[in-house]
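S.K.: coords below, sequence missing:
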């Protein structure tokens, strides 16, 4: 029975606690309530590492102190210091059934004879699971088969007789290491390798998994766009630069070297006299036009009129003007004549003006166009006279 505990007594309100000693050496027996804090436990500070050891690995922590195992703790008797509530007296107790006198054992029985029984066979063991090894690599190609030789077979050595001389140890060793003659038979041919099997799959739990099926290419859902062409800005820039240089420098140079540069621009001025002809009458036709009438002492007349300006197709202009004159004067036997310059054209034909026979000639170049009417002259003489008149009337500038 446990000892009764004294009841806890508390002083009345306003009465000091007689068991409390202020500023005493013993702490108060009243436990203060534990206040909850949300902060974690702060670990013990680790020793600081010098800056010159900052790149070294941290030192291992010291080994923990060995903990006593529960089996090594000695047993404690909870009743060791307790008084025994009764006296331990030696009591005379009656004997138990186990302590009664046991009868003598009976004699052993003779062994019984039993009929022999049929020994049952052991149950068959379950079939062992066969683990297929990974596929072996393909065998190398078989070596070339040597053709059988046509030599006769080598006879085996005769067996030793009883009266044969004994051989020494060296001779027996030499005969033992000597190569044996090969029999006359074909060598064993290896089986040709079969087709290579699929590569072995991964092994899980000691069993190889089946190889995955071959990958089949999947057609895209829609055709892919054509590849984008690379921009060749460098070549284009170089080509444009070359074209600009040719246009800026080549065209003016070609113009100065072409006959058109000598034919345009030009100015027209009728001379007062030409060959045996004298200027009789002139007519104002504007800043770019000219017209005049020449006569000689025998009454032959030459009438000229024309204009200056740039002409891109002088050959077409000559044909157009001679066709107009042919409609007015009924020209026949129209002929072309060479003026000796590239781009200068001349055509002449014979016709009639108010019953008088006339020759109409027209010249054209890149800078001028004129028509000349001549009386009492042939077509050839008129063409030569018009060519010289052109050189006298036109001047560059």
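M.R.: Arrived safely. All values derive from a computational prediction rather than experimental measurement.

S.K.: contacts and neighbour counts: CA atoms only from here.
M.R.: OK.

S.K.: ok, the residue nearest to residue 359 when sequence neighbours are not counted - how many residues close by?
M.R.: Among residues not flanking residue 359 along the chain, residue 350 sits closest, at 4.5 Å (Cα to Cα, 6 or more residues apart in numbering). Look at residue 350: counted by other Cα atoms under 10 Å, it has 23 neighbours.

S.K.: ok, then the element right after the helix or strand harbouring residue 350?
M.R.: Applying DSSP states H and E as the criterion places residue 350 in strand 345-353. Using DSSP H and E, the helix or strand that follows strand 345-353 in sequence is strand 356-364.

S.K.: Which elements pack onto that following strand?
M.R.: The contact analysis (3 or more Cα pairs under 8 Å, 6 or more residues apart in numbering; DSSP states H and E) places strand 356-364 against helix 314-329, strand 345-353, strand 368-375, helix 379-393.

S.K.: JSON lines please, covering those and showing distance to residue 286.
M.R.: What follows is those, written out as JSON lines (distance: least, Cα to Cα, whole Å):
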{"stretch": "helix 314-329", "distance to residue 286": "20"}
{"stretch": "strand 345-353", "distance to residue 286": "24"}
{"stretch": "strand 368-375", "distance to residue 286": "14"}
{"stretch": "helix 379-393", "distance to residue 286": "16"}
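
S.K.: mind checking which of those is nearest residue 208?
M.R.: Residue 208 sits nearest to helix 314-329 of all the helices and strands packed on strand 356-364, at 96.0 Å, using Cα to Cα.

S.K.: Can you give the contact residues for the closest one?
M.R.: With Cα atoms under 8 Å, 6 or more residues apart in numbering as the contact definition, helix 314-329 has outside contacts at 331-332, 343-348, 351-353, 360-366, 369.

S.K.: which parts of it are buried?
M.R.: 314, 315, 317, 318, 319, 321, 322, 325, 326, 329 (16 or more other Cα atoms under 10 Å).

S.K.: And stretch 301-313, by the same measure?
M.R.: 301, 302, 303, 304, 305, 306, 307, 308, 309, 310, 311.

S.K.: Dump the residues you listed to TSV, plus distance to residue 337 and secondary structure.
M.R.: Formatted as TSV, the buried residues of stretch 301-313 follow (distance: Cα to Cα, whole Å; DSSP: H, G, I helix; E, B strand; the rest coil):
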residue	distance to residue 337	secondary structure
301	22	strand
302	19	strand
303	20	strand
304	18	strand
305	19	strand
306	19	strand
307	21	strand
308	21	strand
309	22	coil
310	22	coil
311	19	coil
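
S.K.: In addition, the following structure is provided for comparison:
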């Protein structure tokens, strides 16, 4: 039968069996061995694209999983102001309390916190080396961004923060940075930390940035708890 005489049914259903033997033989365009037709370049490109998408997807899922684990680990934080921490003694005088309340209130106005703290710690070895500490707890999705914003706000209040740089954050992780600024009482080293559950800052009179960074890590170990 010529191509011109193919019926509509034959075009749809394919060739009819040809009775050359006792059993009908169906004509087929498939590989007699049962294999698939050779795959061309388009099929290979699809396979490569799917592989790349799978790898990217797995990498993204791993990153999200790591971030979620870190947030879950850091989000439940408590900050206290113990009587003594890192060799310093809390100053409960009226003047110190007034200064601490002022710093705490200003800090809490700049960032929405669940709870805020503020206090002044004195150095028994030298009354001129006081430390002003203030901070609070809340869920922070981007700790470093929020910490940088607070350093910017501090610069608006006290003057430009110079030589700002990252320093080791200690055993609680997150991000910690230190620099220098000026205030009515003179020059201060200033440090701040932030993680997914807390943010805090300290101002250190008559101390170098490196000394202040080390002392701030010790203070953090004494005032912060998780879980």
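M.R.: Sure thing, it's come through. On a predicted model such as this, the values are computed, not experimentally measured, just so you know.

S.K.: Just the TM-score for the two chains, thanks.
M.R.: Once the chains are laid over each other, their TM-score by TM-score structural alignment, normalised by the length of structure 2 reads 0.58; 153 aligned residues with a Cα RMSD of 3.3 Å.

S.K.: Closest to residue 262 of structure 1 out of the buried residues of stretch 301-313 of structure 1?
M.R.: residue 310 (11.6 Å).

S.K.: Residue in structure 2 paired with that closest one?
M.R.: Aligned counterpart of residue 310 of structure 1 in structure 2: residue 139 (TM-score structural alignment).

S.K.: That match touches residue 75, doesn't it?
M.R.: Yes - shown here, residue 139 of structure 2 and residue 75 form a contact pair, counting by Cα atoms under 8 Å, at 5.8 Å.

S.K.: Check the contact lists of those two and give me the overlap.
M.R.: Joint contacts of residue 139 of structure 2 and residue 75 (Cα under 8 Å, 6+ apart) are 196, 197, 198.

S.K.: most centrally placed residue in structure 2?
M.R.: residue 142 (5.3 Å; Cα atoms, centre = their mean).

S.K.: And for the residue nearest to that residue when sequence neighbours are not counted, the neighbour number?
M.R.: Computed as Cα to Cα, 6+ apart, the closest residue to residue 142 of structure 2 that is not its neighbour in sequence is residue 196, at 7.3 Å. Look at residue 196 of structure 2: counted by other Cα under 10 Å, it has 24 neighbours.

S.K.: Map residue 196 of structure 2 onto structure 1.
M.R.: Match for residue 196 of structure 2 (TM-score structural alignment): residue 366.

S.K.: Where does that match sit: helix, strand or coil?
M.R.: Put simply, residue 366 of structure 1 is coil when judged by DSSP: H, G, I helix; E, B strand; the rest coil.

S.K.: where do the helices sit along the stretch 151-300 of structure 1?
M.R.: With helices called from DSSP state H, counting those that start in this stretch, the stretch 151-300 of structure 1 shows them at 169-177, 233-245, 251-257, 260-263.

S.K.: so where is the first one in structure 2?
M.R.: Under TM-score structural alignment, the alignment places helix 169-177 of structure 1 onto no residue of structure 2.

S.K.: before we move on, what about the longest one?
M.R.: The aligned range for helix 233-245 of structure 1 in structure 2 is empty, by TM-score structural alignment.

S.K.: what do you get for the last one?
M.R.: With TM-score structural alignment applied, helix 260-263 of structure 1 matches the range 71-74 in structure 2.

S.K.: What's the match for residue 290 of structure 1 in structure 2?
M.R.: By TM-score structural alignment, residue 290 of structure 1 lines up with residue 117.

S.K.: you'd agree that match is up against residue 82?
M.R.: No - judged on Cα under 8 Å, residue 117 of structure 2 makes no contact with residue 82 at a distance of 11.2 Å.

S.K.: okay, the two: which has more neighbours?
M.R.: Using other Cα under 10 Å as the criterion, residue 117 of structure 2 and residue 82 rank with residue 117 on top: 20 against 14.

S.K.: ok, so what distance separates that one from residue 102 of structure 2?
M.R.: Using Cα to Cα, to the nearest Å, residue 117 of structure 2 is found at 11 Å from residue 102 of structure 2.

S.K.: Just give the nearest non-adjacent residue to residue 331 of structure 1, would you?
M.R.: In space, residue 331 of structure 1 is closest to residue 351, 4.3 Å off (Cα to Cα, 6+ apart).

S.K.: can you list contacts of stretch 243-259 of structure 1?
M.R.: 261, 341, 342, 343.

S.K.: Most neighbours among these, please name it.
M.R.: Using other Cα under 10 Å as the neighbour test, those are led by residue 343, with 18 neighbours.

S.K.: Quick check: that one vs residue 310 of structure 1, distance?
M.R.: Taken as Cα to Cα, the span from residue 343 of structure 1 to residue 310 of structure 1 is 12 Å.

S.K.: overlap in contacts of the two?
M.R.: Common neighbours of residue 343 of structure 1 and residue 310 (Cα under 8 Å, 6+ apart) are residue 366.

S.K.: neighbours of the residue nearest to residue 342 of structure 1 when sequence neighbours are not counted, just the number please.
M.R.: Counting by Cα to Cα, 6+ apart, residue 342 of structure 1 lies nearest to residue 259, which is 6.1 Å off, once chain neighbours are set aside. Residues near residue 259 of structure 1, counting by other Cα under 10 Å, number 16.

S.K.: ok, now which ones touch the residue lying closest to residue 191 of structure 2 once chain neighbours are set aside?
M.R.: Nearest residue to residue 191 of structure 2, sequence neighbours excluded (Cα to Cα, 6+ apart): residue 178, at 4.1 Å. Contacts for residue 178 of structure 2 were tallied using Cα under 8 Å, 6+ apart; they are 163, 164, 165, 166, 167, 189, 190, 191, 192, 209, 213.
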